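K.L.:
Show me the folded form of this:
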Amino acid sequence: MTNSLRPQGHNRAPLPPAQSSADGVPSPRSPQNQKAQANSRPASSGAKQRDAFFDNAKYLAIVLVAIGHAWEPIKGDSRILEAVYTVVYTFHMPAFIIISGFFSRSFDASPSRLKRLITGVAVPYIVFETAYPLFKRWIDEDPSQEISLLDPWYLTWFLCALFIWRMTTPIWKMVRWPLPLALGLAMAATVTPEIGDDLDLQRVLQFLPYFVLGLCMKPEHFHMVRTRTVRLLSVPVGAVALAFGWWAVPRMNTAWFYHRDAAQELGAPWWSGPVMVLAMFGCSLLLTACFFAWVPRRHMWFTALGAGTLYGYLLHGFFVKAGDYQGWFEAAWLHRPLGEIFVTVCAAVGVTLLCTKPVQRVFRFAMEPRMEWAFKRDAAELAREREKRDGAAAREKVNA
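P.N.:
Here you go, the predicted model:
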């Protein structure tokens, strides 16, 4: 264990304030003092420093998401793989959503932030909600596959949910008890099958408490779980979770971990829905804390990839679905231990490549479109530009 992972007591550097990115997912930046930040780099540089911990956490979480999707077609009757799959699904999306909530704290529905929300979340949702059904029509030769912006397909549910969560952020910042209220809505959703599939509202509501928790968190909460004691305790906690997952495989419906159905739709009594919301919220927080405890806080070889996690998230689905439609996962050797390891490595390497800068440059038109033509110019921005032009003209006049 490196010294950089050890807690630094009262001398450790604070985490950065919350900011939102252009791509609609958390974009951690540091240092806290913007004036010091401006003095520490050339005036011509528009790049902002990013906090390594959150970039590392985002990258590792998205790798687990891709691995989980790759495991789904091959886990079959493997009780061990099913147990690991269950444990991973308990915390990988909650961890990512908590970070999303933490970096949404500054969202105030101002024109600039609404513009970033539209270009970084709504537009990618429309693009990929159209692209995935077209892809299925082509590769699976399924002309009946419909395109509907009201029914999120496969991975696009997260963009739909993130848009709704961010738009409601001012409400959660205003109410007195945001987390209990969010939990209440999640519990109510699990007993309301009438919600249906429109906008995947079941997932929006059942994952809502994690986003609201992120909104409520402060930097010191992340410091609390990144201590040597928590890291050591997380080892037996993880072992117990894997053992419990192995025990629960034949006894529990895995669909609970997807948070997309009401209790009645899973063939369970209505009262089990609220109970499972609370139980899974507690288990998810415990394993998420263990995950955060082991996320490196220093710059690693993969730290820069944290800025491209939305690319990896949305693009890896095409490869997973192509393999599913074309029968790539049906080979018998993939369902043996060495085959499962091979699939795991391929998923990790594949999503890593999809987070790289070359891929970002190619697909930026869909993920981070500028769309200046679609928005009115902000009056304050126009005034600043006029002031800058007038100042430049005055200097030229003096020099002349």
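
K.L.:
Please make it C-alpha for all contacts and neighbour counts, starting now.
P.N.:
Will do.

K.L.:
Roughly how far does Val240 sit from Gln264?
P.N.:
Separation of Val240 from Gln264 (CA to CA, to the nearest Å): 29 Å.

K.L.:
And the two? Which one has more around it.
P.N.:
Gln264 (16 against 12; other CA atoms under 10 Å).

K.L.:
Let's see this one next, to set against the first:
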Amino acid sequence: MFHAASSLAPSPRPSQNQNDRQDRSGDEPGRPADRPAGRPSAPPAAKRDAFFDNAKYLAIVLVAMGHAWEPLKGDSRVLTAAYVLLYTFHMPAFIVISGYFSRGFDASPGKLKRLVTGVVVPYVVFETAYPLLKTYVGGAPQDISLLDPYYLTWFLCALFIWRLTTPLWKLVRHPVPLALGIAMLASATPGIGGDLDLPRVLQFLPFFVLGLNLRPEHFALVRRRAARIAAVPVFAFALVFAWWAVPRMNSGWLYHRNSAQELGVPWWVGPVMQLALFGCSLLLTACFLSWVPGRATWFTTLGAGTLYGYLTHGLLLKTADYRGWFDHPALHRPLGEIAVTVAAAAAVTALCTSPVRRVLRCVVEPRMEWAFKRDAAELARGREREKEKDAQRQDPGTKDARTRSADPAV
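P.N.:
So this is what the prediction gives:
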């Protein structure tokens, strides 16, 4: 559901080619400006779209705020209502954007390599780090299991599975209804088991598949002024409804990780709730995106580091939880809740910055050239370049002769 770009520019209607170059991590490595003489230069790398970087940053701030509210929400109905509202759309929004930037995944060697280095490796690292933190800081021994995602690492596990199935969703005729049907069935099937957090993977699947099928013009619709104005009463009504629903609804539905039977209701309630939540989440996601600025702002560049903020902010929150910092009475008052919210937003912002990315890139986005075979076409190009260099060293005039013969004026 992330290197800093060298340049950012607002684009009210992003082009298809431009957005295909932005992957989930939000980075397109720069191309060298200098090319060997006599070889055509590649087209310049497309500029990043500020809208999507802004959306990713704001979404990750909301994720951190929701995690910070979790240990405090029991004492305040208003905070619990805000928590319910937030959990209705913040991860769906993040997943829709992840799906949108996964459209170019075709299971080619380069894409599979990026999937391993950008998803599998950080999953293994942080799936190990969180249990160790609980063991040595929390004082409660926790087993390390790569099949049982711990805390927020479920998203990487889900993203790995979703991206591997991307070619299938491009093939079927009605991908979104099919994915929604799978999610509805998963919500009524308690026997799926917890390995790889499959219930959550399947129940969040429709949002990813929807992102795969979105086009730039769909995002342009929600970025109109009329949509921004309409989002105000929608969010206001949603907050009031969440306040009403707090004592009446099991918040476990919002996590999408349990079946209806596990939540203590008949099986048929699961598909109904799944369908209702899908509609509510999409509406609120559209409202959220309508408020995302399309121009470059002070936080636009931070959108390239959202994976870093996502994976590391949980370490800070878990440390605070294990140390009992959330038990302080002052934090359970309105001013304390506001202070925790601001602190969480500031912390995740700092964790998305370039210095943090430089330090943690070795485990979040490692290159790992040593682990992969070189592509045959790349090897052939390398051999051809070496032959040209040898020929130039032996006969410096070869290059000039080849250039003159290729000139139509000669």
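
K.L.:
With adjacent residues omitted, what lies nearest to Leu205 of the second structure?
P.N.:
Ala179 (6.2 Å; CA to CA, 6 or more residues apart in numbering).

K.L.:
what helix or strand is the residue mapped onto the one you found from the first structure on?
P.N.:
Counting by TM-score structural alignment, Ala179 of the second structure corresponds to Ala182 in the first structure. In the assignment (DSSP states H and E), Ala182 of the first structure maps to helix 178-189.

K.L.:
Which part of the second structure matches the helix or strand following that helix?
P.N.:
For helix 178-189 of the first structure, the succeeding helix or strand toward the C-terminus, using DSSP H and E, is helix 201-206. Under TM-score structural alignment, helix 201-206 of the first structure corresponds to residues 198-203 of the second structure.

K.L.:
Can you give me the buried ones in that stretch?
P.N.:
For stretch 198-203 of the second structure, the neighbour count (16 or more other CA atoms under 10 Å) marks 198-203 as buried.

K.L.:
Please identify which of these is nearest to Lys387 of the second structure.
P.N.:
Taking CA to CA as the measure, Lys387 of the second structure lies nearest Val201 of these, at 49.8 Å.

K.L.:
what helix or strand is the nearest residue to that closest one once chain neighbours are set aside on?
P.N.:
Once flanking residues are discounted, Val201 of the second structure sits nearest to Ala158: 5.1 Å by CA to CA, 6+ apart. Assigned by DSSP H and E, Ala158 of the second structure belongs to helix 154-164.

K.L.:
which other helices and strands contact that helix?
P.N.:
helix 198-203 (3 or more CA pairs under 8 Å, 6 or more residues apart in numbering; DSSP states H and E).

K.L.:
counting contacts, what elements does the helix it packs on pack onto?
P.N.:
Applying 3+ CA pairs under 8 Å, 6+ apart, one finds that helix 198-203 of the second structure contacts helix 154-164, helix 175-186.

K.L.:
how far apart are it and its match in the first structure?
P.N.:
Superposed on the first structure, helix 198-203 of the second structure shows a mean distance of 0.4 Å to its aligned residues (mean CA distance after the TM-score superposition for the first structure).

K.L.:
and for the next helix or strand after that helix, what are the contacting residues?
P.N.:
Next along the chain after helix 198-203 of the second structure, taking DSSP H and E as the criterion, comes helix 205-213. Applying CA atoms under 8 Å, 6 or more residues apart in numbering, the contact partners of helix 205-213 of the second structure are 92, 95-103, 162, 166, 169, 175-177, 179-180, 183.

K.L.:
Mind telling me what Glu330 of the first structure corresponds to in the second structure?
P.N.:
Using TM-score structural alignment, the partner of Glu330 of the first structure in the second structure is Asp327.

K.L.:
how near is its match to Asn250 of the second structure?
P.N.:
Note on Asp327 of the second structure: its distance to Asn250 of the second structure, by CA to CA, is 24 Å.

K.L.:
In space, what's closest to Ala61 of the first structure - neighbours in sequence excluded?
P.N.:
His92 (5.5 Å).

K.L.:
ok, the residue mapped onto the one you found from the second structure - contacts?
P.N.:
Using TM-score structural alignment as the criterion, the counterpart of His92 of the first structure in the second structure is His90. His90 of the second structure sits next to 59, 62-63, 285 when contact means CA under 8 Å, 6+ apart.

K.L.:
give me the number of residues near Cys346 of the first structure?
P.N.:
Residues contacting Cys346 of the first structure under the criterion other CA under 10 Å number 15.

K.L.:
Are we agreed that it is in a strand?
P.N.:
No - under DSSP: H, G, I helix; E, B strand; the rest coil, Cys346 of the first structure sits outside any strand and is assigned helix.

K.L.:
any idea what it aligns with in the second structure?
P.N.:
Here Cys346 of the first structure is matched to Ala343 in the second structure, going by TM-score structural alignment.

K.L.:
Distance check, that match against Gly74 of the second structure.
P.N.:
For Ala343 of the second structure, the distance to Gly74 of the second structure equals 19 Å [CA to CA].

K.L.:
Likewise for Leu152 of the second structure?
P.N.:
Applying CA to CA, the value for Leu152 of the second structure to Gly74 of the second structure is 21 Å.

K.L.:
of the two, who's got more company?
P.N.:
Leu152 (18 against 12).

K.L.:
Let me see the contact set for the aligned partner of that one in the first structure.
P.N.:
Superposed on the first structure with TM-score structural alignment, Leu152 of the second structure falls opposite Leu155. Counting by CA under 8 Å, 6+ apart, Leu155 of the first structure touches 313-314, 317.

K.L.:
one more time with 7 Å, if that's ok
P.N.:
By CA atoms under 7 Å, 6 or more residues apart in numbering, the contact list for Leu155 of the first structure reads Leu314.

K.L.:
Next, it: secondary structure please.
P.N.:
Leu155 of the first structure - assigned by three-state DSSP - is helix.

K.L.:
what about it, distance to Ala70 of the first structure?
P.N.:
The gap separating Leu155 of the first structure from Ala70 of the first structure is 13 Å, by CA to CA.
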